[in-house]
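# got a structure for you, letters missing:
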């Protein structure tokens, strides 16, 4: 079974050789490690991958909901203060990316409603949920 290590940092992008230099250190720590693959991603890409694969791994509802909250907060959080701007941003995203599974899954999850703890943690108000539900109903 493949194993994954996620390392996050603030700073400039790393080159491919720098990333591979970090990955090669695994053999120093654990000599029996083979087939090491490394790549760089930004936070949005990581969130997108988590959402895309969450259901395939029989994840709990909480992890799917939390992944959706992370995704929408990162992608649409700046519009949470205005229902109209959020509606326009969501509509534009759907129009421009009709095959984006991460976006569609996040809309489906958020429109179904989320717990108060998740709403408080990620700043997803009932108004935001209402906008997502409106968009979902019109798709």
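Received it, and whenever you're ready, just let me know what you need. As the structure is a computational prediction, the values presented were derived from the model and not from experiment.
# please count neighbours and contacts with C-alpha atoms only from this point.
Noted.
# quick one: the nearest residue to residue 87 once chain neighbours are set aside from residue 43, how far?
Setting aside the residues directly before and after it, residue 87 is nearest to residue 131 in space (CA to CA, 6 or more residues apart in numbering), at 6.2 Å. Distance of residue 131 to residue 43, computed by CA to CA, to the nearest Å: 24 Å.
# who has more neighbours, those two?
The neighbour comparison of residue 131 against residue 43 (other CA atoms under 10 Å) goes to residue 131, with 21 against 12.
# and here is the other one:
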């Protein structure tokens, strides 16, 4: 029943608008770094392109932009998970004789929370695929 409501144009645009507001809210503290020439390329891929995709989907809500957005979010999620796993494994391997445990409850809880948020975000974007409008003559 929930997915039926996600197929309406107004709900989809509302979700994209909420996503855009959350995305800007997350990165607002880093605005001074975003426009720094040395790191602009990194922020271009992580902040500006997703914001532009969300704005485009908020305005047009079409399948082409949705496809680009779902591919981008999926690749970003895989990249994010890969970097966390590789970084944590490398830290654990390189920590020669450190008596403190690396795999703590808090670390595992943070992983579960991040994976849940990524999974939910991917699921929502997948479910709000725009429906082609039928043109009547």
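On my side now, so go ahead. Note that the structure is predicted; figures quoted are calculated from it, not measured.
# what TM-score do we get after superposing?
Comparison of the two superposed chains (TM-score structural alignment, normalised by the length of structure 2) gives a TM-score of 0.31, and 68 aligned residues with a CA RMSD of 4.6 Å.
# if we can go back for a sec, what packs against the helix or strand containing the residue nearest to residue 87 of structure 1?
For residue 131 of structure 1, the host element (DSSP states H and E) is helix 126-137. When contacts are defined as 3 or more CA pairs under 8 Å, 6 or more residues apart in numbering; DSSP states H and E, helix 126-137 of structure 1 sits against helix 83-96, helix 101-111.
# what packs against the next helix or strand after the shortest one?
Going back to what we said before, that points to helix 101-111 of structure 1. Remark: after helix 101-111 of structure 1, the chain's next helix or strand is helix 116-122, criterion DSSP H and E. Helix 116-122 of structure 1 is packed against helix 61-76, with contacts defined by 3+ CA pairs under 8 Å, 6+ apart.
# buried stuff in the helix it packs on?
Using 16 or more other CA atoms under 10 Å as the test for burial, helix 61-76 of structure 1 gives 64, 65, 66, 67, 68, 69, 70, 71, 72, 73, 76.
# now those as JSON lines including distance to residue 136 of structure 1?
Converted to JSON lines, those look like this (distance: CA to CA, whole Å):
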{"residue": "64", "distance to residue 136 of structure 1": "17"}
{"residue": "65", "distance to residue 136 of structure 1": "16"}
{"residue": "66", "distance to residue 136 of structure 1": "19"}
{"residue": "67", "distance to residue 136 of structure 1": "18"}
{"residue": "68", "distance to residue 136 of structure 1": "14"}
{"residue": "69", "distance to residue 136 of structure 1": "16"}
{"residue": "70", "distance to residue 136 of structure 1": "18"}
{"residue": "71", "distance to residue 136 of structure 1": "16"}
{"residue": "72", "distance to residue 136 of structure 1": "14"}
{"residue": "73", "distance to residue 136 of structure 1": "17"}
{"residue": "76", "distance to residue 136 of structure 1": "16"}
